[in-house]
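In: below are the sequence and a predicted model; questions follow.
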Amino acid sequence: MNFALILFILLVISGVLWAADRFHFRKRRASDAKEPLWVEYGASFFPVILAVFLLRSFLVEPFKIPSGSMIPTLLVGDFIAVKKYAYGIRLPVVNKKIIDIGQPARGDVVVFRYPPDPSLDYIKRVVGLPGDKVAYLNKRLTINGQPVEVRRAGDYFDAERLFYTPLYEERLGDREHMILIEDDAPAFVPHVMQFPHRDKCLYNTEGFVCEVPPGHYFVMGDNRDNSQDSRVWGFVPDENLVGKAFFIWFNFGDLKRIGGFR
């Protein structure tokens, strides 16, 4: 469901009704006359819909985490806030960038339109920037030939699977975050799709090496062995970016998570 398109259609309909009443029908209506239903339930909602549309399109948009690919950073059921303006001002619905404000940095958690099916929104962490050479061999991440700093930070208990997974602290640029790596999971990437710029990636039994093309980003989930990401379906084009995730504003199952994440 394209909620942005639905909201835009409601905005146009309510705006037309509001303008018709404001500049034509209100002048012809007696001062003590009751407003017709189309004004009460149509035009009167225009200011509210306009405020929601502008807020959601240009400032902050809420998202719900549907899967465990970003555990332990984000859990299933987390409601997060996303800065829509972090990587530029884009026209609603068509997602066309009109003002360039900034670019994703390594370590950013971004929401984007899933390249194989842009009607879906995905969330992952940016690992590779345009021009980077990203390698993930034997579960060790290197960028442009430099190993990414990681250290063991104990174990993570998955309450749903009743399973312990090795927990690591990883540093990308100036950002530190936690990741999960399962010792017994295979290093190679299964079921790789045929995606644009597939020729810039080399896969083998140890993992992969990819060179990120201009205008694209390489993203991975923090739950490294349980994430369908750029390793499988390819690079994220700049035009698919939605915004930068930065805040957990609700979780029905765990209120302590409110206010977390950065």
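Out: Arrived safely, thanks for sending.

In: from here on, just use CA atoms for contacts and neighbour counts.
Out: Will do.

In: buried residues, the biggest helix by length in the chain. List them.
Out: Longest helix in the chain by number of residues (criterion: DSSP state H): helix 3-20. Under the neighbour-count criterion of 16 or more other Cα atoms under 10 Å, helix 3-20 has 7, 8, 10, 11, 14, 15, 17, 18 buried.

In: so which bits of the next helix or strand after that helix are buried?
Out: Next along the chain after helix 3-20, taking DSSP states H and E as the criterion, comes helix 26-28. Under the neighbour-count criterion of 16+ other Cα under 10 Å, helix 26-28 has residue 26 buried.

In: of the buried residues of helix 3-20, closest to residue 141?
Out: residue 7 (41.2 Å; Cα to Cα).

In: what about the residue nearest to the closest one when sequence neighbours are not counted, which SS state?
Out: Once flanking residues are discounted, residue 7 sits nearest to residue 53: 6.8 Å by Cα to Cα, 6 or more residues apart in numbering. Secondary structure, DSSP: H, G, I helix; E, B strand; the rest coil: residue 53 is helix.

In: ok, and here's another one to check against it:
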Amino acid sequence: KSGFLYLNDKRVKRMELEPFPMRNENGNFIAAKRYVETLPNGKSYEIIEKSGNIGPLDNTPEYLVPQGHYFALGDNRDNSLDSRIPNRYGINGVGYIPVENLVGRAEIIFFSTDGTASLLEPWGWYQAARFQRFFQGIK
């Protein structure tokens, strides 16, 4: 609701951090807002909000996750292909994830780009690479 995460009808605590430098759709660097969210169980993680609280994914309906499924929510809240986007109607979304589809835990970021390079244009990969993220462990 209005760009904030709610879990079981309670707003998740969020604290603003230093801006995060990232590229926009034109390839220019911008200072995206960065926050740390803390879940009711005390688990914290960082998120990025490129367009503030007015993006198309900032006001979604309430999600009721079916039993035997998981809901995945990306950290780049304005530009994550996650469970908020259903996999139907010709849209290659994620939707709810059946528990049997989870086969392991992500442990490391192997390769990361800022999204400005095409997979079909490897000569642009170097400029788009986010080297500081290569081989980083996932918390």
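Out: Everything's here; your move. Not measured: the values here are computed from a predicted model.

In: about what we covered before: which one in structure 2 is aligned with the residue nearest to residue 7 of structure 1?
Out: Using TM-score structural alignment, residue 53 of structure 1 lacks an equivalent in structure 2.

In: can you pull the contacts of residue 53 of structure 1?
Out: 7, 8, 11 (Cα atoms under 8 Å, 6 or more residues apart in numbering).

In: what lines up with residue 242 of structure 1 in structure 2?
Out: Using TM-score structural alignment, residue 242 of structure 1 pairs with residue 103 in structure 2.

In: correction: residue 261 of structure 1
Out: Aligned by TM-score structural alignment, residue 261 of structure 1 pairs with residue 138 of structure 2.

In: so that match makes contact with residue 110?
Out: No: with contact defined as Cα atoms under 8 Å, residue 138 of structure 2 does not count as touching residue 110 (10.3 Å).

In: sorry, back to before: what stretch of structure 2 does the longest helix of structure 1 fall on?
Out: Going by TM-score structural alignment, helix 3-20 of structure 1 sits over no part of structure 2.

In: so what's residue 201 of structure 1 closest to, chain neighbours aside?
Out: Of all residues not flanking residue 201 of structure 1 in the chain, residue 210 sits nearest, at 4.1 Å (Cα to Cα, 6+ apart).

In: pull up the gap between the one you found and residue 9 of structure 1, please.
Out: To residue 9 of structure 1, residue 210 of structure 1 is 41 Å away according to Cα to Cα, to the nearest Å.

In: buried residues in stretch 57-73 of structure 2, which are they?
Out: The neighbour-count check on stretch 57-73 of structure 2 (16+ other Cα under 10 Å) flags 57, 58, 70, 71 as buried.

In: among those, which two are most distant?
Out: Greatest spacing in the buried residues of stretch 57-73 of structure 2, by Cα to Cα: 58 and 70 (19.9 Å).

In: ok, back up a step: what sits against the residue nearest to residue 201 of structure 1?
Out: Contacts of residue 210 of structure 1 (Cα under 8 Å, 6+ apart): 133, 134, 135, 200, 201, 202.

In: so what corresponds to the fifth one in structure 2?
Out: Aligned against structure 2 by TM-score structural alignment, residue 201 of structure 1 finds no counterpart at all.

In: good, we can wrap up now.
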